[in-house]
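Peer 1: sequence and predicted structure below; questions after.
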Amino acid sequence: MDSYTMFLNILNFIFILNIAFAIVVIIFERRNANNTWTWLMIMLFVPILGFILYLFFGQDLRHKKFFVLKKEEESILIRFSDEQKKLINDDTIMIQNPILIEFHDVINLNLASDNFVVTNNNKVDVLNNGIEKFPLLIDCIKSAKNFIHIQYYIFEDDNLGTEILNLLVDKALHGVEVKLLYDGMGCLHNKRHFFDPLKKAGGEVYCFFPPFIPYINIRINYRNHRKICVIDGEHGFIGGLNIGDEYLGLSKKFGFWRDIHLHLQGDSVNYLEVRFLMDWRFASNQDFFMSEKYFPKKQYTAQTAVQIISSGPDSDWCSIRNTYLKLINKAQNSIYIETPYFIPDESIQTALKIACLSGVEVKIIIPSKPDHPFIHWASKSYIWELVECGAHCYTYDNGFIHSKMVSIDGKMCTVGTANMDIRSFNLNFEVNAIIYDETVTRKIDQAFMEDILSSTLLTQELYDKRTPLVRFKESVYRLLSPIL
């Protein structure tokens, strides 16, 4: 056999093998059609290597342990939602807050899909950056008497991370229950024994979904992107800020880090705790039970309504995506969005276009300096479409903007960990707080308007001046956006 014939045989073998990979691994998984075609395209243009990339980024693990635990936990949550459905039908809760009447369909959406309860006796503090968040978080940790439950996608082993870890160690040594949950991929670069001092002090530490399981798979998708801290059942923290020096604006690359976090007090803290305990059960394999010590009676008389919602690959519904879509369609006057990654699915993009064409004021802020170049160029391609429809879109110039916020009509808003992208909608575990309150929303909107002053408006003139290389990048990464 000559070398040319051997070369052709090798090519034929690679082609057949590639087809087999595509059929067995992708089509039989019955995934989203856009994802399927994207992976087929990758396998077509980069045979074999495309399959290797799929092993890293594309495996569908939805039928693993996630759903088994989810069904058991739903039986616990459903009794809370059933009680609230009765109250809502009787207008008991609604009368206390007129905004709840206006947004009753949003409340019902999340009650019906995933049993997410709205509470009406909360105090909400808006924290606009790490300088505002971390001193308060540290004070709450220092004052903890019973338990500290802390969960972060990234918990860096730098100065801030070490400071907070040392505080947790001290509280554990003094008899406070400390449970720490971190994401395996988010903390991949940490020193191997970084959390050992807390374990030795009596605290418990678990990794959510370790990224590497030898000989089985490499788990880059299905990351726990949630940031939750609950202290004594009295203080709850939720938002976009991880733990690390970078989030204090100390990164030379990004400089000032603009982000939104919330400090919650009231019954909404209970539902942050429920979310934490569910994730803890998955990671630790410890029996799940609703211990009364984690849910002390609240004394707050504040009247801010909050609904904690979450989503992930363990859910039958994309609750956060569906909430975004519902709010966009419901808006009458204004839609304000801040997100570091803007890769909406077709339904969200279409809804925003319709809102623009209907005369709703749509304003969106994304970063000007990317932390993930591929995602940045894909985001720009979607943004330009909205500019053509009349949206006012901006790139933030004063450092890096990492806020995940949607505000509607100056009446209600949602803040949390979910970006406006397909990964947050479908692949990551996320958690958001919906705030049904004009006062809190006004604070969020004021901060948004201040961000605009530090941003560049994306105009048709800038669109027309794009270089051929920029146009090429936007087009290519737009094609890959379903899997970014």
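Peer 2: Sure, I can see it. Numbering: from 1, shown residues only.

Peer 1: going forward, measure contacts between C-alpha atoms and count neighbours the same way
Peer 2: Will do.

Peer 1: centre of the chain to the longest helix along the chain, how far?
Peer 2: For the chain, the helix with the greatest residue count under DSSP state H is helix 65-89. Chain-centre distance of helix 65-89: 22 Å, with CA atoms, centre = their mean, to the nearest Å.

Peer 1: one more to weigh against that first structure:
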Amino acid sequence: MTFAVTFIGVLLLIIIWLVLDFRLGRKKHHSQMKNCETPMLHGQLDIYPHGPELFADYFKEIKEAKLHIHILFYIIKNDKFSHTFLKLLKEKAKEGVEVRLLLDRIGGIRLKKHSINELREAGVHFSYCNRVKLPYLFYSAQVRNHRKITIIDGKIGYLGGYNIGKEYINEDPKLSPWRDYHLKLLGEGATFLQSEFLIDWRENTSEDLLNHSKYFPEVSKGLIRHQLMPTEAVTLEKKYLGLLQMAKESIIIGTPYFIPSKPLFQELRAVLKRGVQLAIVVPYTSDHVLVQEASHRYLKTLLREGAKVFQFKNGFYHAKTIVIDDKLCDIGTANFDKRSLFLNKEINCYIYNPEFIERLKAVLQKDIEDSRPLTLKELTKPNLFRSVKEGIAGIFSYFL
């Protein structure tokens, strides 16, 4: 009896600590946030929906780098493909190119210490970012740097959903082929990515390179109008609400995890009521526990009110995009879920070029053709096991 009382008491204390830690950490985080959105930028943009093609181009540009390579990833695995990537960075550093690599502390947990030591010995400047730290241990463990950006010689930028690991080049049997969208940016967008990388670098290393002109060469302007917006805490929700409210004809959302906030969910319902067509593309196969079940409560209502939902079946769908009225598209690192909305550091690119939007829509159309429509009947068919999972997912949806 004494043991049971002690156990319950300790458990209650842990729960109280977790709640207080999270709420106080979130309050402090929100108090430090400012909206940051670029003016209209001009550049040349390309999209890569296939990992092998992306990394063939990506490795080629790294090999041709002359001055500096700045990279931030959420995940680097401990596999053959990751070792090839790290070897390339070491080779460039030995050539005299400045190489800086930032890696999220939890997302990059599989990278071995000896690999980091080898990077540093070769001259690569390495740092983890978003470490778990006092006084808010639980909250800081949830706030991840989910940005995946690279800047080469200050002129070439990459941004999108791909990380470094074998699944991203279709070598994981369960999740192959991996479907994602990644951008290559030339022009003013690359300059902004450089500044954002150096802000994150300063925050985690105390090395301030933002005023060094050598990292900001002159770049030629392209024809594609776009904006870049880094977000964290609550800033992404406000941006997405604005996008949905401007829609007059159609919205397409592509996301691996569909767990909207209450205001976004209500706005999606309002969109349908005013006659806007809504299509949502999500994976058929899940890569995380409970994320599909967490989406069901929202998808049931949206299907009932006229939305169309497509489950991608040709591999795993990890792309993050929103298309509004064929006039604007969003491609970036943020998922349409509460973790990206309220916790993670993300960065998205909003593109206003009709030709590029048509190109993206062709990619999306292929993905819809490779999908199966999800029906309301499937989600409302009695299934006790699924209902239990949906209930659990609802409780933990903020952290999935």
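Peer 2: Happy to help now that I have it. Note that the coordinates shown come from a computational prediction; the quantities given were computed from them, not determined experimentally.

Peer 1: what's the TM-score here?
Peer 2: Overlay of the two chains. TM-score (TM-score structural alignment, normalised by the length of the second structure): 0.93; 399 aligned residues with a CA RMSD of 2.4 Å.

Peer 1: circling back to that earlier point, the helix or strand that the longest helix of the first structure is followed by aligns to what range in the second structure?
Peer 2: Next helix or strand after helix 65-89 of the first structure toward the C-terminus (DSSP states H and E): helix 98-102. Against the second structure, there is no aligned range for helix 98-102 of the first structure (TM-score structural alignment).

Peer 1: need the contact partners of the next helix or strand after helix 98-102 of the first structure.
Peer 2: The helix or strand immediately downstream of helix 98-102 of the first structure is helix 104-114, counting by DSSP H and E. Residues outside helix 104-114 of the first structure that contact it (CA atoms under 8 Å, 6 or more residues apart in numbering): 81, 85, 100, 116-118, 307, 309, 315, 317, 319, 323, 326-327.

Peer 1: same thing but at 10 Å, please
Peer 2: The contact list for helix 104-114 of the first structure, computed with CA atoms under 10 Å, 6 or more residues apart in numbering, reads 74, 77-78, 80-82, 84-85, 88, 94, 98, 100-101, 115-118, 307-311, 315-320, 322-324, 326-327, 330, 434, 436.

Peer 1: now which of those residues would you call buried?
Peer 2: Neighbour-count burial (16 or more other CA atoms under 10 Å) is assigned, among the contacts of helix 104-114 of the first structure, to 77-78, 81, 84-85, 88, 94, 100-101, 115-118, 307-311, 315, 317-320, 322-324, 326-327, 330, 434, 436.

Peer 1: and Leu376 of the second structure, what's its match in the first structure?
Peer 2: For Leu376 of the second structure, the aligned residue in the first structure is Gln460 (criterion: TM-score structural alignment).

Peer 1: so what's its match up against?
Peer 2: Applying CA under 10 Å, 6+ apart, we find Gln460 of the first structure in contact with 384, 387-388.

Peer 1: which one among these gets closest to Ile220 of the first structure?
Peer 2: Nearest to Ile220 of the first structure among these is Trp384, at 29.7 Å by CA to CA.

Peer 1: can you give me the strands for the stretch 251-400 of the first structure?
Peer 2: Listed in chain order, the strands of the stretch 251-400 of the first structure (DSSP state E, counting those that start in this stretch) span 257-265, 304-311, 334-338, 342-343, 361-367, 392-396, 400-401.

Peer 1: what range in the second structure matches the longest one?
Peer 2: Against the second structure, the aligned range for strand 257-265 of the first structure is residues 178-186 (TM-score structural alignment).

Peer 1: buried residues in that stretch?
Peer 2: So, applying 16+ other CA under 10 Å, buried residues of stretch 178-186 of the second structure: 178-186.

Peer 1: now, which of the residues you listed sits nearest Ser286 of the second structure?
Peer 2: Closest to Ser286 of the second structure, out of all of those and judged by CA to CA, is Trp178, at 12.0 Å.

Peer 1: now the closest one: closest residue in space that isn't a chain neighbour?
Peer 2: Phe316 (5.1 Å; CA to CA, 6 or more residues apart in numbering).

Peer 1: just tell me what that neighbour corresponds to in the first structure.
Peer 2: Under TM-score structural alignment, Phe316 of the second structure pairs with Phe400 in the first structure.

Peer 1: can you check Gln277 of the second structure too?
Peer 2: With TM-score structural alignment as the criterion, Gln277 of the second structure lines up with Glu361 in the first structure.

Peer 1: so Asn190 of the first structure touches Tyr182, yeah?
Peer 2: No: using CA atoms under 10 Å, Asn190 of the first structure makes no contact with Tyr182, being 11.0 Å away.

Peer 1: joint contacts of these two?
Peer 2: Common contacts of Asn190 of the first structure and Tyr182 (CA under 10 Å, 6+ apart): 154-155.

Peer 1: how close does the alignment partner in the first structure of Asp287 of the second structure sit to His189 of the first structure?
Peer 2: Counting by TM-score structural alignment, Asp287 of the second structure corresponds to Asp371 in the first structure. From Asp371 of the first structure across to His189 of the first structure, the span is 17 Å (CA to CA, to the nearest Å).

Peer 1: Ile141 of the first structure too?
Peer 2: According to CA to CA, Ile141 of the first structure and His189 of the first structure sit 25 Å apart.

Peer 1: compare the two (neighbour count), which wins?
Peer 2: More neighbours surround Ile141 than the other of Ile141 of the first structure and His189, with 21 against 11 (other CA atoms under 10 Å).

Peer 1: what does the more buried one align to in the second structure?
Peer 2: Matched to the second structure by TM-score structural alignment, Ile141 of the first structure sits across from Ile62.

Peer 1: its match reaches Lys92, doesn't it?
Peer 2: Yes: in terms of CA under 10 Å, Ile62 of the second structure counts as a neighbour of Lys92; the distance is 8.0 Å.

Peer 1: what's the overlap in contacts for those two?
Peer 2: Common contacts of Ile62 of the second structure and Lys92, defined by CA under 10 Å, 6+ apart, comprise 68-69.
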